[in-house]
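Trainee: starting from these lines, generate the structure:
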Amino acid sequence: MRKTSATRTTAPSAQNAFKAQAGYIPGMEANGIHRQTLRFEAHGQCVEVEVLRPTPAQLATLATSIIAAQKQLAALPVMEIVDAIDRSIARMLEADTPERREIERLLPIISGFSPEMTRLGINACLKAFRRPQLLRFLVEDFGDPGLLDDFRPRPKGGWTRACGPALLAHVWAGNVPGLPLWSMVAGLLVKASGIGKMSSDEPLFASWFAHTLAEVDPRLANALAVVWWPGGDTGLEQALCQHADVLKVYGGDSAIAAWQRRLPAGKRLLAHGYKLSVGLVSGTALDTRQSQATARQAALDILRWDQQGCYSPQTLFVERGAQVSPSEFACHLAGELATLEHTFPRRALALEESTSVAHWRQTLELEELRGEAIELLGSTDAPWGIAYMDKPQAPLPTALNRTACVMAVDSLEDAMPLLAGQRAVLQTVGLAASPEELFRLAPLIAEAGATRICALGAMTTPEPGWHHDGRFSLLDLVRMVDIETSAETAAEALASYRN
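Mentor: Alright, predicted model coming up:
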């Protein structure tokens, strides 16, 4: 059974381009699948990635094969699947393997992020999927992971089992490397086979994991496929929707709506679209000893992946009345971003992104000229931008790419009505506050619509088993099957040993 290579590369050609292949298809000859080349340039280097682009008929055949392989996956104890994932992640964390070296060389060129940010980001992502974390993942949603293996007794009587979908389809965004791991691992844990559509912006990570998993445990080799096609290919999208039981989509609202229209009735769409995240800084974090460290944590949340993740803060509400004022905190934050730029330089922006940043600055400059209490920190050519606002308003979507607003408030409670106005898109709130303030503010933050509260500085590294957008990572994928007490009682009446 031949499998396509995940990330095989060669030395740069005469055109100074590395060559790589992405995608993973078990049980089908690679030569039978069309390859299309995606070209990436950054840091003065180029990568040409050949991705696997099936026809609708090939995708339908692949889906049928993957669904058949799910029966073998379903028969495995969930703890053996956990061990296979853990061993795969351990191999991916090894710094000296050829595959890891190639990934560290290629991902910065493909994503544009700095090599150091990419290396640290890969490690942070992979460490979230080791065995201890996977067990927490399972217990968080199921309590008893044995529900995935067999019927388990219920406290009120009867029995219950959790059954994963025969085919879980993934449509990944490419804004943050490593994003596909969340849905791929979740699918495997509930014993669902999977077909993933790679992003045109980052096609390597999912391929790397699928290839590694197949080598580590051949019993799982046929349970995954990773392919590519450009968005809007009606035939391929219809073929995927026709065969998938559950479709998990990461992307913009328009893309999610398009996938929803293609999904037949009775099938489920689990979507993760646009979200807005903010930071809250209490006066207890703004004394002369703590304020600089608080500013650095906020700066790290802003610069990691250049705010491309939904959990990255775009606005920070900062409390007045402390030793360090909100305006001074904004200056500390600007200084930290300038300092960290030397270690983690911002990636080169596309024309559309540069235009968005310029427009963001121009809009705020006009407001400043009209007498609004706004101060822009950072020169127009700085790879970051901070806007300080003495009068708070609703959290503002920024231009991302290390742009943020700092808003002064008399108390953090004053920010709650402003957060509530963004209820539909509010996700993560990063908090720098005392324990008393944490538990006083948490109910108000929850009431405002947020789905995650974490420490400032930890916004971009969600914990294993987090409730992404307020939903369950694993429970949303399964259907629960109950054996009611009546069935058990009736069966007893028909037993060979009945009275």
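Trainee: going forward, measure contacts between C-alpha atoms and count neighbours the same way
Mentor: OK.
Trainee: now do the helices in the stretch 351-499 of the chain.
Mentor: Ranges of helices in the stretch 351-499 of the chain, per DSSP state H, counting those that start in this stretch, are 351-369, 416-420, 435-448, 485-493.
Trainee: find the centremost residue of the protein, please.
Mentor: Centroid-nearest residue in the chain, with CA atoms, centre = their mean: residue 179, separated by 4.0 Å.
Trainee: show me what contacts it?
Mentor: By CA atoms under 8 Å, 6 or more residues apart in numbering, the residues touching residue 179 are 172-173.
Trainee: next SSE after the host helix or strand of residue 241?
Mentor: Using DSSP states H and E, residue 241 sits in helix 234-243. From helix 234-243 onward toward the C-terminus, using DSSP H and E, the following helix or strand is strand 246-250.
Trainee: what does that next one rub up against?
Mentor: Here strand 246-250 makes contact (CA under 8 Å, 6+ apart) with 165, 167-173, 183, 241, 256, 267-273, 477.
Trainee: next, the second sequence, to be compared with the first:
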Amino acid sequence: MNTASRADALARAASHFPILGPCSAEDLLEVVRLELGHAEILDGFRPYGANFARAYCLSPLLHIVSGNTPHAALQSLIRGLLLGAQNRMKLPSEGLPEVGEFLSLLPAGLRDRATISTTLPAEWLREAEAWIVFGSDETIAHFRSQARPGVRFEPHGHLFSLGLVASPTPGAADAAARDISLFNQKGCLSPHDIYVRGDAAAFAAELARAMGDFAATEPPLPVTVAEAAEIHNVRANYRFRSASDARVKLYESEDSLDWTVIYENDPWFASSCLNRVVYVKPWPEGDPSAALGPVLGWLGAVGIWPSLPEVAELVAPLAPSRICPLGHMQLPPWSWHQEGRQNLAGLVRWVDFEADIR
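Mentor: Take a look at the predicted model:
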């Protein structure tokens, strides 16, 4: 199969998974063109400057994925298959059924290029030419220490994301609720905090309404005993504080742990315990980096409302890898520079050809 036929088959399979967002063959080929210079450069020599070049995929690729966001695993697999590599994917111990379902939709010639397992065979580690690792900082450090010299290592670690509502107009709260709630807030693109220019306290009340509405149509995933304990502890702490401090307000789902909204009149970034627990804070005018110090360097995405250049300029100095409309944080385009890096370019090697033009 050439690149175009692989892209077509992958796009048809991806259409069955709304969590992947829009994914056409043209989208995938455009990523190849943007990152490698030519949509057909994996198929043969193509013009490259005054000469020619061809890209060869590293193969096999080893994907080590986590269980919190199945779309990240699917995206990684799609990229590896688009390149034409053999792919070996280590799934979390509980598995990811979406990966098996996706593979079942591919033609045999492409499906045979992927193997999945909840264990990690030693030969996978020995033979892989590139490792793509998703997980905590500890997980990434563990596998980085095991990678042999010369192996390409592509880490995707823990990141923080946030939202900025520069003008709390109708629709902003519903957009924020969607981004917070999807995947139980466990993805690197899930906002922990929503910052507001204007009346942040009023927006917190509106966001609580929107979180309740979203939960009514898309209930949260079950939480573990430990996760439930964390939510109870956070709620108890802010319930106590709000009783004597008007600068703090707690909104929580009734008789459940479905969602929690915390208003706090302090711009210092607060890390959420996840599972639809979000903080609403006033935007720190002047020098936002001072309030966001704990996450500078680990900022994945910022969702802005409205999505206008002047609003993007407010957050651009924080150097997130992505600025996008609030409500679309969980659906990055395939051309997104994940963590500020290209996704395909590090998984190929190049052969240059200087033609004899005499």
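Trainee: circling back: most tightly packed of the helices of the stretch 351-499 of the first structure?
Mentor: Ranked by mean neighbour count under mean count of other CA atoms under 10 Å, the helices of the stretch 351-499 of the first structure are led by helix 416-420, which reaches a mean of 19.
Trainee: and residue 148 of the first structure, how far from residue 77 of the first structure?
Mentor: Per CA to CA, to the nearest Å, residue 148 of the first structure is found 8 Å from residue 77 of the first structure.
Trainee: mind checking which of those two has more residues around it?
Mentor: Legend: neighbour count by other CA atoms under 10 Å for residue 148 of the first structure and residue 77, higher for residue 148 (26 against 16).
Trainee: can you find the partner of that one in the second structure?
Mentor: Mapped onto the second structure by TM-score structural alignment, residue 148 of the first structure lines up with residue 42.
Trainee: neighbours of the nearest residue to that match once chain neighbours are set aside, how many?
Mentor: In this structure, residue 42 of the second structure finds its nearest non-sequential neighbour in residue 55, 5.0 Å apart by CA to CA, 6 or more residues apart in numbering. When counting by other CA under 10 Å, one arrives at 23 neighbours for residue 55 of the second structure.
Trainee: check the one 5 residues further on too.
Mentor: As a burial measure, residue 60 of the second structure scores 20 neighbours (other CA under 10 Å).
Trainee: contacting residues for the counterpart of it in the first structure?
Mentor: In the first structure, the residue equivalent to residue 60 of the second structure is residue 167, according to TM-score structural alignment. Applying CA under 8 Å, 6+ apart to residue 167 of the first structure gives the contacts 63, 66-67, 70, 192-195, 243-246.
Trainee: again, 7 Å this time
Mentor: Contact analysis of residue 167 of the first structure by CA atoms under 7 Å, 6 or more residues apart in numbering lists 67, 192-194, 244-246.
Trainee: and for residue 378 of the first structure?
Mentor: Neighbouring residues of residue 378 of the first structure by CA under 7 Å, 6+ apart: 384-386.
Trainee: can you do 8 Å?
Mentor: 334, 384-386.
Trainee: pick the one among these closest to residue 317 of the first structure.
Mentor: Taking CA to CA as the measure, residue 317 of the first structure sits nearest to residue 386 out of the contacts of residue 378 of the first structure, at 12.9 Å.
Trainee: if I look at the match of residue 60 of the second structure, how far off is residue 71 of the first structure?
Mentor: From residue 167 of the first structure over to residue 71 of the first structure the distance is 11 Å, taken as CA to CA.
Trainee: how much space is there between the match of residue 60 of the second structure and residue 434 of the first structure?
Mentor: Distance, residue 167 of the first structure to residue 434 of the first structure, using CA to CA: 46 Å.
Trainee: repeat that for residue 248 of the first structure.
Mentor: According to CA to CA, residue 248 of the first structure and residue 434 of the first structure sit 38 Å apart.
Trainee: the two: which is more packed in?
Mentor: Each of residue 248 of the first structure and residue 434 has its neighbours counted (other CA under 10 Å); residue 248 has more, 20 against 13.
Trainee: what residue of the second structure matches up with that one?
Mentor: Alignment of residue 248 of the first structure against the second structure is given by TM-score structural alignment, with residue 132 as its counterpart.
Trainee: also residue 458 of the first structure?
Mentor: Counting by TM-score structural alignment, residue 458 of the first structure lines up with residue 328 in the second structure.
Trainee: I'd like to know how many residues surround the nearest residue in space to that match that is not next to it in sequence.
Mentor: Counting by CA to CA, 6+ apart, residue 328 of the second structure lies nearest to residue 179, which is 6.9 Å off, once chain neighbours are set aside. Counted by other CA under 10 Å, the residues lying close to residue 179 of the second structure total 25.
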